[in-house]
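>>> give me coordinates for this.
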Amino acid sequence: MLHELSDIQSKKIGLDTNIWQFCVVLPSAVIGSNCNICSHCLIENDVVIGDNVTIKSGVQIWDGVTIEDNVFIGPNVTFTNDLKPRSKVYPKSFLRIEIKKGASIGANATILPGITIGENSMIGAGSVVTKNVLPSTTVVGNPAREINK
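Below is the predicted model of the structure:
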């Protein structure tokens, strides 16, 4: 179901994906099958989202983000793609963010540019991720640090 109150410009959206009201999906974005994208989300052009992904409300996914299959993105997670942002000054290319299969990112976490979040890892709510997260690791805090399992 693609909600009529969303601006969905991409034609590359998989079967059984739901995009709820007040979302914007730009033309070159690729979204897999069986995804659930909740209200008030923005998905830019240079974005790839795999299958079975849940993106809760209030998430903006900027150019340079790849989200693999079976990932959970909590409400109001913030992705960034520019380490030195300035108004009307853009880098030649944006740093990439990769979220690997099965990862979960808790509400209000911030993911800095150039980060890879490993398979089946868990990012605690409110964490600020400043460096790569290894597979099957749980991190929390600001800056995010690994905790014992």
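
>>> from here on, just use CA atoms for contacts and neighbour counts.
Fine.

>>> if I look at the residue most central in space within the chain, how far off is residue 146?
In the chain, the C-alpha nearest the mean C-alpha coordinate belongs to residue 61, at 5.2 Å (Cα atoms, centre = their mean). In this structure, residue 61 and residue 146 are separated by 25 Å, where distance is defined by Cα to Cα, to the nearest Å.

>>> going along the chain, name the helices of the chain.
Assignment of helices within the chain using DSSP state H yields no ranges at all.

>>> residue contacts, residue 129?
By Cα atoms under 8 Å, 6 or more residues apart in numbering, the residues touching residue 129 are 109-112, 115, 142-144.

>>> I have a second one here; can you model it like the first so I can compare?
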Amino acid sequence: MTQMGEDSRFPGVLIHESSYVDDPVAIGPGTRIWHFSHVLGQVTVGANCTVGQNVVIGPRVAIGNGCRIQNNVSIYEGVTLEDDVFCGPSCVFTNVVNPRSFVSRKAEFAPTLVKKGASIGANATIVCGRTIGRYAFIAAGAVVTKDVADFALMAGVPARRIGWMSKAGMRLSSDLVCPLDGSRYELVSAQELRAT
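Modelled structure (predicted):
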């Protein structure tokens, strides 16, 4: 029977015995790494994160505190997740725009930044070189080809903004008041929303 256990390199971290964590890696306390995952070298994972089954992270990736990475996600070099990011099952990050198996483009990896509190739905694709704004919500199956504004609700192929989301993850109606917690928002422009 396999089980979760602590690794002496990472106090307070639980790592399933079927997973691998290379050196050097920094992992914050309270983080759990589940079955068949691999954390490559030069990766930083914050505190209180959950790394699901069959996840690959790295090399040279930074993940903030409180992130949730669901099953079957690969987070490649060049991707940065700020605090409290949710990555749904099988979502995809690319690292080059125009890959060819017979052309090495490792020097062309484009950085991708997912800002605090953003959520990426199952099977969504984030094309490299993009920034996902704070508390943005990427719908399942969407393909993000452009930068995404804070609080934007994105859906489709290619992804387009179809609305706004509150920090609490609720779709905002025309009054821009969160139905869950009553927080208020205001439009700064047609493409920019901010909390009041």
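
>>> just give the TM-score of the two.
Once superposed, chain against chain, the TM-score is 0.97 (TM-score structural alignment, normalised by the length of the first structure); 149 aligned residues with a Cα RMSD of 0.9 Å.

>>> I'd guessed the residue nearest to the centre of the first structure sits against residue 46; true?
No: the pair residue 61 of the first structure and residue 46 does not pass the contact test of Cα atoms under 8 Å, sitting 9.3 Å apart.

>>> what's the neighbour count on the aligned residue in the first structure for residue 122 of the second structure?
Aligned by TM-score structural alignment, residue 122 of the second structure pairs with residue 107 of the first structure. When counting by other Cα atoms under 10 Å, one arrives at 21 neighbours for residue 107 of the first structure.

>>> any idea how far residue 107 of the first structure lies from residue 27 of the first structure?
Distance of residue 107 of the first structure to residue 27 of the first structure, given as Cα to Cα: 27 Å.

>>> surely residue 187 of the second structure and residue 195 touch.
No: using Cα under 8 Å as the test, residue 187 of the second structure is too far from residue 195 to be in contact (9.0 Å).

>>> check contacts around the equivalent of residue 50 of the second structure over in the first structure.
In the first structure, the residue paired with residue 50 of the second structure is residue 36, using TM-score structural alignment. Contacts here follow Cα under 8 Å, 6+ apart; on that basis residue 36 of the first structure touches 17-19, 52-56.

>>> could you rerun that using 6 Å?
Under the criterion of Cα atoms under 6 Å, 6 or more residues apart in numbering, the contact partners of residue 36 of the first structure comprise 17-18, 54.

>>> what about stretch 18-31 of the first structure, distance to the chain center?
Here the centre of stretch 18-31 of the first structure is set off from its chain's centre by 13 Å, with Cα atoms, centre = their mean, to the nearest Å.

>>> can you name the residues in contact with that stretch?
Contact with stretch 18-31 of the first structure is made by 1-3, 5-10, 12-13, 36-49, as judged by Cα under 6 Å, 6+ apart.

>>> tell me which residues of it are tucked away?
Of the residues in stretch 18-31 of the first structure, those scored as buried under the neighbour-count criterion (16 or more other Cα atoms under 10 Å) are 18-26, 28-31.

>>> same question, stretch 102-112 of the first structure
Neighbour counts over stretch 102-112 of the first structure (16+ other Cα under 10 Å) mark 102-112 as buried.

>>> which among the residues you listed gets closest to residue 124 of the first structure?
Looking at these and their distance to residue 124 of the first structure, the nearest is residue 106, at 5.1 Å (Cα to Cα).
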